[in-house]
Structures are given as C-alpha cells and as structure tokens.
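Undergrad: With the sequence up front, the predicted model follows.
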Amino acid sequence: MATRNDRTPARKRGAVAKARSVQERIDAKDARKAQSSASGQAAAKKKARQTSARPKPRPPLPRQHLRKPGKEARLDPRPQFEAPEYRGSGKLEDMAAIITGGDSGIGRAVAVLFAREGADVAVVYLSEDEDARETRRHVEKEGRRCLLIRGDVKDPQFCERAVQQTVDEFGRLDVLVNNAAFQEHADALEDITEEHFDLTMRTNIYGYFHMARAALPHLHEGSAIINTGSETGLFGNAHLLDYSATKGAIHAFTMSLASNLVSRGIRVNAVAPGPVWTPLNPADKPAGKVARFGQQNPWGRPAQPEELSPAYVFLAAPSCSSYISGAILPVMGGSTG
C-alpha cells in the first residue's frame, strides 16, 4: 500500500525540501547567534558610531533620581544643548517664538538654536527659575532677546497672558512650540489615580490646546505650531499608560489642527523623540533605571537635546518646510517599536 508521503506530488515534495533547506540555514545561524548572544550584543553596541564630533554619554549613567519638576542644573552629566557644530543662517531672522517647557531639556536646546537663527524667544516654564535664567543667558549670548514667563499651562488664563506678554514684548508672534510635559511611570493601570491621570492629561494635552488657542489670533500666514510628541505615542509604553495616551492625542491633535489651519497658511507639525537625556526621565524613573536609560535604543544611548533641536528649526523655518504640515517627524535613533 502506498504511504501518504508516496502520494505527495513530486513538485510539492520539492517545494517542501526548498523551504526546509532555507529554514535549516536560518536555524543554523540562529543557533550560532544564541551561543554568543552576550558577545554579539556587545559587538552590536560597538558598531553604533557617533554621528557628532563630540562624544555623547552612554549607559551606565550615574544613578540619580530628581524631585519633580526636575532641575537640569542638578542633572549628571549635564545635557548637551549648545550644538556647537550648528551654524545659523538667518532662517528665523527677526521672528518671535514661544516655547513652553523652554527652561531645560529639549525646550532649552530649541530656544538656543532659534536664537542662533535670528528669533527672539519667550520661555514659558513652571517653577525652575535657575534653569530658566540659564536658558536666557544662552539665548542672549546668541544676540537675541529672551523673555521668561513663569506659570502653569494647565491654566487657560495664564496661557492667554503668556501669549499677550510675548506679543507686547516682541511686537509679533511667529512660532509656538508646545513642549511642556508631565511624566510619572506606573507599573499597573490600578496604580494610576484620578489625580495622576488628570495631571498628565491637563499638562500634556490641555496645555497644548490652551496655548494653541491663545496663540492663533496672533499667528499669520507662514507661522508654525510645533508640538512635542513621543515614540510612546506611536508604539505605547507598558509603564507610561497615561503619558503615552497623551502623546498619541498630541499626534492626532497635530494632524487635525494642520488640516484645520491650512487655509490660513499656518503649518502644524510634531516632533516625536525617542529617549532624550533631560530632567523629565530622572524625575520619573528610579535611580537604577536612570542608569540604564536609553541603552535599548539602536544607538545604545539616549539622544542629547542638541540632537533634537535642529528638527524644530526645520519645521519652524518657512524656507525649509513651507510645504510640510500635519507631519509627525520621528527623531528616535531608529524605530524602537
């Protein structure tokens, strides 16, 4: 009696043999990788080259945990924000910008490059006076004016006052950068209280809404709104449930507002960073996790703020992005989803 295998057409047996041959080659490679996984991971990290002339700190970073809201002056090592290799060329000459969360981290780096490109900058911040004064010093070093505005973007009346104060000081408003954020991890959904959830939502999405609404009457054709999103808004994060939700909302808000404002000639875009060395994460994560921050990224390290700020210049400058609106620009060191 013929067996089942005997009845299998020769053509199919050939296809199976080819499939298994391919599989066996891959299985053999997988086995070799598994045997040397530790050394393979180390080698992979060594292959990640610096793209900047000055070295970037890599994990393990010093163990530290900052009290909120997190002061950059107390962060070790200090974030790199000055972008010494970046040369300004007048892309934002005589423009005026507001940057929320501009006292430190990405916001500070953006303020410095905006000034280097010729813009006056209003820095909105919550309470970090020392950091804000340091940002102002660097903006003024670039030859531009810097207005410090202390307050809470969760308050719509404060947002109105901040915008009006900026317009009164500089005589115009061309760019709004929504960047202020609150982040606090939680291991389980049950660990997120109503207070926690409300604080994240009101800072990260209500604050963007309040600032955009306050700024719009003063913006004009050629103006730009730039929102800070996150890789968590694209891929999620198991321990940042509320924060990730707000960043996803920011991405949707960005695309929707871009469609809404295109007839007025106002561009709306977002930058979606991966891990960045700013006070935000050391003011959230426990010290042990801070020491490993960014090591899972393809580059094996977190970005420095100065590696994000050119993206904001690009999206702010009409000479660079006059035909770009509704975009979510990933600056992640490679996909980490």
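TA: Yep, that arrived.
Undergrad: From now on I want contacts and neighbour counts done on CA atoms only, so please keep to that.
TA: Will do.
Undergrad: How is the residue lying closest to Ala327 once chain neighbours are set aside assigned, secondary-structure-wise?
TA: Nearest residue to Ala327, sequence neighbours excluded (C-alpha to C-alpha, 6 or more residues apart in numbering): Asn269, at 5.0 Å. Classification of Asn269 using DSSP: H, G, I helix; E, B strand; the rest coil returns strand.
Undergrad: give the contact list for Asn269.
TA: Going by C-alpha atoms under 8 Å, 6 or more residues apart in numbering, Asn269 touches 224-227, 254-255, 258, 315, 324-329.
Undergrad: make it 10 Å
TA: By C-alpha atoms under 10 Å, 6 or more residues apart in numbering, the residues touching Asn269 are 177, 224-229, 251, 253-255, 257-258, 312, 315-316, 321, 324-329.
Undergrad: Among those, name the ones in helices.
TA: With helices taken from DSSP state H, the overlap with the contacts of Asn269 comprises 251, 253-255, 257-258, 312, 315-316, 321.
Undergrad: Is it possible to mark the buried ones in those residues?
TA: Neighbour counting by 16 or more other C-alpha atoms under 10 Å classes 251, 253-255, 257-258, 312, 315-316, 321 among these as buried.
Undergrad: Show me which positions of the strand or helix carrying Gln165 end up buried.
TA: Using DSSP states H and E, Gln165 sits in helix 156-170. Buried residues in helix 156-170, counted by 16+ other C-alpha under 10 Å: 156, 158-160, 162-164, 166-167, 170.
Undergrad: try this one next to it:
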Amino acid sequence: MTSRNEDPVSRHPQPDFPAQDQPHPGWTGPMDPPPDHGETSYEGIGLLEGKAAVITGGDSGIGRAVALAFAREGADVLITHLPEERADADTTVGLIVDAGRKGVALSCDLREEEQCREVVDLALTQFGRLDILVNNAAYQMSQPDGIGAIDTEQFDRVLKTNLYAMFWLSRMALEYLPAGGSIINTSSVQAYKPSPHLLDYAMTKAAIVNFTQGLAQMVASKGIRVNAVAPGPVWTPLIPATLPDTTEFGKQSPLGRPAQPAEMAPAYVFLASQRASYITAEVVNATGGTPLP
C-alpha cells in the first residue's frame, strides 16, 4: 500500500535518467530506472469481475499495467504483441495468471486486417465473450530532420498500427460487445500539443480523439461506451526505442517527471467499469499537469 498523501512529484523517479537506447520495439528489462506497472501496488476490488478484455500492445508499458489492473479487478485478459516481444508478453501473462484470471498472449501484426480478426476470434474462443476492447498498440519514430525524413514506409506503418488496427478491431469487436461493453482508445498529449519530430504519430493521436467521439455517439443507443485516455510522457520501452535522447524525458511536464505505466491503469479501469456508466465520448487527460483543451 502507498501513502494516501504521497507527493506526486517525488513518488516516482525524476530525470535526469541514464543515457540509454534500444532497437525497436524495445523491452522492459534493460530500462533504467525500471518501469512500475503496479506489480506491488495495484489492489483490485472486483470492478471488472467476470469480464473478458482484449488489450493490444499488452506486453509492456501502459498495456501491461492495464492488463495487470484488469486481472486484479476480476477480468480475463488477452494481450497482443509483436513476435520480438514474446518474453515481455509472457511476463504479462504471468501477472494475469497470478491474479487468478485467464491470460492469453497472441503474437500478431495488427497492420493486417485478417490478423485483427484472429484477435477477436481468439478472445471469443478462449473466454466465450468479449466485454472490453483497449486499443493501445502504437508505433512512433522520432524524425528531428522534419517531414522530409518521414518516408512512405514509416508513414504507412504509423497509420496502419495506430489507426487502421483501431478501426478494424473496433468494427469487429462491436459484433460481440454486449450492452455495458466498452471500447477504450489510447490517444496522447500529442493530439493537442504535437511535437514536430513526432509529426505523423501526433497526427494519428488527434485522429483517435475524433474517432472516439464519433464512434461513441454511433453506438450509444446500444449501451456501449467509447472513451479514450490521453497520456502525457510515460516511461515505457517505446521511449528508448524511438527517441534519440531520453535523459530528460518527462522533465517538461509540470510534475517534472514522466508517468509510470501504473499511474495510467486506473483511468482505464474506471472507464471500463460500471462506475463510468454515464461517461462516453470522453478523453481522460493524464498529462502530469499539461493543460489540454
């Protein structure tokens, strides 16, 4: 248990961090300091008891923290990951199982429509139902040399990972989500305050906000809620794998540090639970104090 009055500024490590970089997609183990996913702190109270969830990009970072929290709240969880992320995915599944729930990991490429279909089909096969979809998988690559450095291959990968997969999975999941079901998308502070070196990534995060708000209105009459979380800087493997310098990462936030993945998970739990039954088409901004519209 953490102190009820713990100072949010000093609660987690503050930059400057040791210099570090990894090849994409990045892994949890080499990160210094190690990310906190809530392994020793998150305590569930049954908010998602009996639910079944799919979380894309669930092997590490925000996805792992959400998977852990969902499981400790009573949900069975299927996560997706890239083939190179198998070790991290196995760790996440272990956390789900340790919480007494069923955990499944699927290696796939969400840029392929048929593989998105396999995600939904496997969840239904393994759990017999689907109640929650978390569209969290994302790709970014810093290009400080500007738009001319963003080639078509990168642009295509960013859009297909961040937007196409979200669209396909949402459309497919809606065939099975019951009244009371929930879709939660991961946007970003970049949707509102784009960094020039992340131009293509920021563009997709803004589109996710628009998609969330539009789809929420489309399916509200079916009793299905659609919301998003917009994190600020979060200490995940994607950071050393895609940014040229991580030593001061998160220092620009008013709290003076990046978030840990564990600090994002409660927002997803709330939005997935019946406690948020009148909340749809909303974006929860978890930015460490950066004001957003």
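TA: In hand now; what should we look at? Here the structure is a predicted model, which is why all the values come from computation and not from measurement.
Undergrad: residue in structure 2 matching Gly14 of structure 1?
TA: Taking TM-score structural alignment, the alignment leaves Gly14 of structure 1 unpaired with respect to structure 2.
Undergrad: count of residues packed around Gly14 of structure 1?
TA: A count of neighbours around Gly14 of structure 1, defined by other C-alpha atoms under 10 Å, yields 11.
Undergrad: Report the secondary structure state of it.
TA: helix.
Undergrad: how close does it sit to Met201 of structure 1?
TA: For Gly14 of structure 1, the distance to Met201 of structure 1 equals 59 Å [C-alpha to C-alpha, to the nearest Å].
Undergrad: Contact partners for Val66 of structure 2?
TA: Val66 of structure 2 neighbours (C-alpha under 10 Å, 6+ apart): 37-38, 55, 58, 60, 72, 77, 134, 136, 261-269.
Undergrad: Can you flag which of the residues you listed belong to strands?
TA: Members of the contacts of Val66 of structure 2 lying in strands (criterion: DSSP state E): 55, 77, 134.
Undergrad: Most neighbours out of these, which is it?
TA: Among those, Val77 has the most neighbours (other C-alpha under 10 Å), with 31 neighbours.
Undergrad: which one in structure 1 is aligned with that one?
TA: Matched to structure 1 by TM-score structural alignment, Val77 of structure 2 sits across from Val121.
Undergrad: contacting residues around that match?
TA: Val121 of structure 1 makes contact with 95-99, 102, 110-112, 114-115, 136, 139-140, 144-148, 166, 170, 173, 175-176 under the criterion C-alpha under 10 Å, 6+ apart.
Undergrad: and with 6 Å instead?
TA: Under the criterion of C-alpha atoms under 6 Å, 6 or more residues apart in numbering, the neighbours of Val121 of structure 1 are 96-98, 146.
Undergrad: just Pro60 of structure 1 next, same as before
TA: For Pro60 of structure 1, the contact set (C-alpha under 6 Å, 6+ apart) comprises 291-292.
Undergrad: for the alignment partner in structure 2 of it, helix, strand, or coil?
TA: Under the alignment (TM-score structural alignment), Pro60 of structure 1 pairs with Asp16 of structure 2. What three-state DSSP gives for Asp16 of structure 2 is coil.
Undergrad: Just the buried residues of stretch 201-217 of structure 1, please?
TA: Counting neighbours by 16+ other C-alpha under 10 Å, stretch 201-217 of structure 1 gives 201-212, 214-216 as buried.
Undergrad: what do you get for stretch 141-155 of structure 1?
TA: Under the neighbour-count criterion of 16+ other C-alpha under 10 Å, stretch 141-155 of structure 1 has 142, 144-154 buried.
Undergrad: do stretch 74-85 of structure 2 as well
TA: Of the residues in stretch 74-85 of structure 2, those buried by neighbour count under the rule 16+ other C-alpha under 10 Å are 74-82, 85.
Undergrad: same question, stretch 64-76 of structure 1
TA: Neighbour counts over stretch 64-76 of structure 1 (16+ other C-alpha under 10 Å) mark 64-66, 69-72, 75 as buried.
Undergrad: count of neighbours near Glu93 of structure 1?
TA: Neighbour count of Glu93 of structure 1, defined by other C-alpha under 10 Å: 16.
Undergrad: my guess is it contacts Arg116, does it?
TA: No. Contact between Glu93 of structure 1 and Arg116 fails when scored by C-alpha atoms under 6 Å: they sit 9.1 Å apart.
Undergrad: Contacts only, for Met89 of structure 2.
TA: Rather than Met, residue 89 of structure 2 is Ala. Counting by C-alpha under 6 Å, 6+ apart, Ala89 of structure 2 touches Asp59.
Undergrad: Per the alignment, name the residue of structure 1 opposite it.
TA: Aligned partner of Ala89 of structure 2 by TM-score structural alignment: Ala132.
Undergrad: Also Pro266 of structure 2?
TA: In structure 1, Pro266 of structure 2 lands on Pro310 (TM-score structural alignment).
Undergrad: again, but for Gly57 of structure 2
TA: Alignment note (TM-score structural alignment): Gly57 of structure 2 maps to Gly101 of structure 1.
Undergrad: repeat for Glu175 of structure 2
TA: For Glu175 of structure 2, the aligned position in structure 1 is Pro217, judged by TM-score structural alignment.
Undergrad: repeat for Asn285 of structure 2
TA: Matched by TM-score structural alignment, Asn285 of structure 2 corresponds to Pro330 in structure 1.
Undergrad: So Met31 of structure 2: helix, strand or coil?
TA: The three-state assignment at Met31 of structure 2 reads coil, by three-state DSSP.
Undergrad: residues touching it, list them.
TA: Met31 of structure 2 neighbours (C-alpha under 6 Å, 6+ apart): none.
Undergrad: That one and Ile147 of structure 2: what is the separation?
TA: Taking C-alpha to C-alpha, one finds Met31 of structure 2 at 29 Å from Ile147 of structure 2.
Undergrad: As a check, name the ranges of all helices in the stretch 101-250 of structure 1.
TA: Along the stretch 101-250 of structure 1, the segments classed as helices by DSSP state H, counting those that start in this stretch run 105-116, 129-141, 156-170, 194-201, 207-215, 232-235, 241-261.
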